[in-house]
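Asker: What follows is a predicted protein model with its sequence.
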Amino acid sequence: MLDIQWIRQNPDTFDIALKKRNLEPQSECILSLDTQYRSLIKQIEKIRAQRNSKSEQIGQAIAKGNLLLADTIKAEVSTIKEQLPLLEEKENEIKSSLNQILSCIPNIPLEDVPIGTNEKENILIRSVGNKPNAVHLSKEHFEIGEELGLMDFDRSAKLSGARFSILASDLALLERALGQFMLDLHTSEHGYTEVSAPLLVRDEAMYGTGQLPKFANDMFCTTDGRWLIPTSEVSLTNIFSNEIIDFNLLPLRLVALAPSFRSEAGSAGRDTRGMLRQHQFWKCELVSITKEEESHIEHERMLSCAEKVLKKLDLHYRIVSLCSGDLGFSACKTYDLEVWLPGQNLYREISSCSNCGSFQSRRMNSRYRDSFNKSLKFTHTLNGSGVAVGRCLIAILENYLNKDGSVTIPTILRPYMHNLEVIKKNILWSNR
């Protein structure tokens, strides 16, 4: 959530920032409600003070034996008491309207974020490695997986419907190996602390990281009102909601390997085949919580940590800086890592690393005490995939495919796969 005081002081800058995100100006509406709200608060405080003062006068009048005066003042207090509930109700209505608007306004892009309307205007930062040019690398991952006999979409549809998959034997082992490799890398080399956190969270947690109220339709809600996490960012970041963190503990660097759940309500017709866009998928998530002056440096560090996964797997990828119109709701700056998929002849996002500044911390009230002047400040939060396990598996299938249909296992993963070097065709179940 944005700081209302900043909006008061910078209404034009605020509207310009919204325009960069393809949104209409909001300052006039917000400041009108804010003015009404603050005026009501003053009015209510004044009336409460009058009530308290007159209540004292009643006691003084009774003490002096002036019962007539006491009755007169009591009548005045009674009138005041009738006014207060009406004003307080109006105050709550305006406060609710103001908070509803503010809770649906996205973060403000940083100055160095490129201005643009959509993903076509994202800026290429750099490419790493070279595209493989072998002629046989033209199959998509689902063709490879099904021909190996180790990837099944028909049976998963029987169980759960569309956008699910079943992996078996060596492909299931590859998925597990990838997750374990990522965890080991980030904990042993990058200094992240592994966390196992809940997959079901309350409304407050989803609100804290910005999924609610705007994106409720993109997620799964249980019958008791809890939500399946769309990313471990939700669980990891909200661990420190409503807390004042010890200054000396910052930056906090957390990592979790966990399934994520998304309804993909806005993705009808997109990536309907295969594992690219599923309702359930594994992801290795990185979260950093920092002091405000360190979030920029931490963002670059997080990007390099995610990159290291792809470098060790020897996968060709590129880095793009998202333009203002393509930024996620809570982000003020985002880098996407896009891996090359020869079967699609496209780059596809495999990691998104975002600096959210104080946007999430204001929503979840996560603060630290400044070491210099002891004032309380909102933490800065960052998150990124390190990386998406399923999409990494896809990249390995398409980039490490051999002419005979087998798939070579990257050297770095072999210790996690009982030193297996090649995944070969292995029809486990008869045709249906």
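Answerer: Alright, I've got the coordinates.

Asker: For the rest of this, base every contact and every neighbour count on C-alpha atoms.
Answerer: Fine.

Asker: Following element in sequence after the host helix or strand of residue 308, please.
Answerer: Using DSSP states H and E, residue 308 sits in helix 295-312. On the C-terminal side of helix 295-312, the nearest following helix or strand under DSSP H and E is strand 317-321.

Asker: mind listing the helices for this structure?
Answerer: Under the criterion DSSP state H, the chain contains helices at 4-9, 11-20, 27-63, 67-103, 141-148, 154-160, 169-188, 203-208, 232-238, 295-312, 359-364, 389-399.

Asker: just checking, what packs against the third one?
Answerer: Think helix 27-63. Where contact means 3 or more C-alpha pairs under 8 Å, 6 or more residues apart in numbering; DSSP states H and E, helix 27-63 is packed against helix 4-9, helix 11-20, helix 67-103.

Asker: here comes the other one, which I'd like you to weigh against the first:
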Amino acid sequence: MHDIRSIRENPAAFDAALARRGLAPLSAEILAIDEKSRAIKTQLQQGQARRNEASKLIGQAMAARDMTTADALKAEVATLKDQMPALEAEDRDTGDALTALLAAIPNLPADDVPQGADEADNVECTRWGTPRTFDFTPQDHADFGPALGLDFEGGARLSGARFTALRGQMARLHRALAQYMLDTQTGTNGYEETIVPLLVKDDALFGTGQLPKFAEDLFKTTDGRWLIPTAEVSLTNLVANQIVPTDSLPLRLTALTPCFRSEAGSAGRDTRGFIRQHQFEKVELVAICAPEDSTAEHERMCAAAEGILQALALPYRKVLLCTGDMGFGARKTYDLEVWLPSQDTYREISSVSNCGDFQARRMNARYKPEGSKQTMFLHTLNGSGLAVGRTLVAVLENYQQADGSVIVPDVLVPYMGGVTTLQPR
């Protein structure tokens, strides 16, 4: 959500930021509705004030036995009373229209976000690790994974395309990855482990920006709740409609949850394998902080995600997304892309975003700065630390052997009960 006062004060800057997102100017339309809304509110306030004043004058006129004046005032009050419901309805409609318009506009990019149309214009920041040189042709995980316990056929029989069952050693490796990530983010990086609801109401998804624009990408239950597409929704909304004590900031939260996405916009891409699923697990990171701390918090969160990849010795690169490739709610985003030998390229495994006060405005999450009488909106950040399924794919492909076995990364061996190699069945 955007600050209407900021748009009033500098509409040209607002339109310029929208242009960086590839959007047409909207300030004139917004301010026209805003002006109408304020005029109606003024009319309502004036009408209410006059009605209260006239009501008092009626009593005075009656006391003075001035019935002519009293009757005229009664007629005026009746007219005002009749007009008020229509004005109140118009006020609601205009306010709803303004809210709907502002809610549909994406976050404005930070000044240091590169201009661009799509992922081709993203800027590589760093690379870590050197892709392995194989003495055989590396295979796609979708080809050798079934012998290790990736049951694509079983998942599809149960639920359809883009569902997978994991069995035996593959299920244990998935659990080991998730547990290692969660232990690292809590024990090393100071995020508070949280168990959150997987079903949420409309307000929660509106708060983090998935609704109303991206409803088709979500799964909805018959009782009107939604399955979360990421734990970001539940974690961030823990501060919705709250004034968070300053001494508790920054809040750093993490959760390991299933995530559910219909992936309506992804038809035809990654239809094979375990990369793009309707149901997957992810260790999510969320930070909630004062505005002056969000830039440093963004870098810290990205480093927390990178640390997992480094510990697993998986080559990756860090990319700063351009204006045309950022998500709806982000003002600045880093993507971490892990090396996949079968594709001979880097693929996204984590997206770490600073949302500024965009989500906080939508969910009315505030704090009161030290020494201030006024509350301010918080800044929110989120990122994957990491997506468990995609990390599983990266481990399988980077650690695969010519005989179809897979070496278990050293840091995972304790979580695997000492197992050092996955053997094909």
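Answerer: Ah, there it is. Just so you know, these numbers come straight off a predicted model, no measurement behind them.

Asker: related to what we said a few turns ago, can you check what angle separates the helix holding residue 308 of structure 1 from helix 389-399?
Answerer: Per axes from the mean of the first three to the mean of the last three C-alpha atoms, to 10 degrees, the angle that helix 295-312 of structure 1 makes with helix 389-399 is 40 degrees.

Asker: Give me the buried positions along helix 295-312 of structure 1.
Answerer: The neighbour-count check on helix 295-312 of structure 1 (16 or more other C-alpha atoms under 10 Å) flags 295, 298-299, 302-303, 305-310 as buried.

Asker: which of the helices and strands packed on helix 27-63 of structure 1 sits most buried?
Answerer: helix 11-20 (a mean of 18; mean count of other C-alpha atoms under 10 Å).

Asker: how big's the offset between that one and structure 2?
Answerer: In the superposition against structure 2, helix 11-20 of structure 1 averages 1.0 Å from its aligned positions (mean C-alpha distance after the TM-score superposition for structure 1).

Asker: packing partners for that helix?
Answerer: helix 27-63.

Asker: Quick one: distance of the helix it packs on to the chain centre.
Answerer: Chain-centre distance of helix 27-63 of structure 1: 40 Å, with C-alpha atoms, centre = their mean, to the nearest Å.

Asker: Could you do stretch 118-137 of structure 1 as well?
Answerer: 25 Å.

Asker: okay, how far is it across that stretch, tip to tip?
Answerer: 30 Å (C-alpha to C-alpha, to the nearest Å).

Asker: Could you pull out the buried residues of that stretch?
Answerer: Within stretch 118-137 of structure 1, the residues that qualify as buried are 121-123, 137, counting by 16+ other C-alpha under 10 Å.

Asker: cool, stretch 183-191 of structure 2 as well?
Answerer: Quick answer for stretch 183-191 of structure 2 (16+ other C-alpha under 10 Å): 184-186, 189, 191.

Asker: Show me the buried residues of stretch 118-137 of structure 1 that map onto strands.
Answerer: Residues from these lying in strands, with DSSP state E as the criterion: residue 123.

Asker: State the pair within the buried residues of stretch 118-137 of structure 1 that is farthest apart.
Answerer: Spatial extent of the buried residues of stretch 118-137 of structure 1 (C-alpha to C-alpha) is set by the pair 121 and 137 at 28.9 Å.

Asker: Which residue, other than its chain neighbours, is closest to residue 363 of structure 1?
Answerer: residue 208 (4.9 Å; C-alpha to C-alpha, 6 or more residues apart in numbering).

Asker: so what's the one you found up against?
Answerer: Neighbour list for residue 208 of structure 1: 234, 238, 241, 360-361, 363-364 [criterion: C-alpha atoms under 8 Å, 6 or more residues apart in numbering].

Asker: Which of those residues has the largest number of neighbours?
Answerer: Neighbour count (other C-alpha atoms under 10 Å) singles out residue 360 as the most crowded of the contacts of residue 208 of structure 1, with 27 neighbours.

Asker: so how far is residue 48 of structure 1 from it?
Answerer: Counting by C-alpha to C-alpha - residue 360 of structure 1 and residue 48 of structure 1 are separated by 35 Å.

Asker: so who does residue 227 of structure 2 touch?
Answerer: By C-alpha under 8 Å, 6+ apart, the residues touching residue 227 of structure 2 are 198-200, 218-221, 259-260.

Asker: Roughly how far does the closest residue in space to it that isn't next to it in sequence sit from residue 369 of structure 2?
Answerer: In space, and not counting its chain neighbours, residue 227 of structure 2 is closest to residue 199: 4.8 Å by C-alpha to C-alpha, 6+ apart. Residue 199 of structure 2 sits 33 Å away from residue 369 of structure 2 when distances are taken as C-alpha to C-alpha.

Asker: ok, these two, which is more surrounded?
Answerer: residue 199 (17 against 14).

Asker: After alignment, which residue of structure 1 pairs with that one?
Answerer: Matched by TM-score structural alignment, residue 199 of structure 2 corresponds to residue 200 in structure 1.

Asker: Using a markdown table, lay out the helices of structure 1 together with distance to residue 352 of structure 1.
Answerer: Below are the helices of structure 1 laid out as a markdown table (distance: least, C-alpha to C-alpha, whole Å):
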| stretch | distance to residue 352 of structure 1 |
| --- | --- |
| helix 4-9 | 28 |
| helix 11-20 | 20 |
| helix 27-63 | 30 |
| helix 67-103 | 23 |
| helix 141-148 | 21 |
| helix 154-160 | 28 |
| helix 169-188 | 15 |
| helix 203-208 | 19 |
| helix 232-238 | 12 |
| helix 295-312 | 9 |
| helix 359-364 | 17 |
| helix 389-399 | 13 |
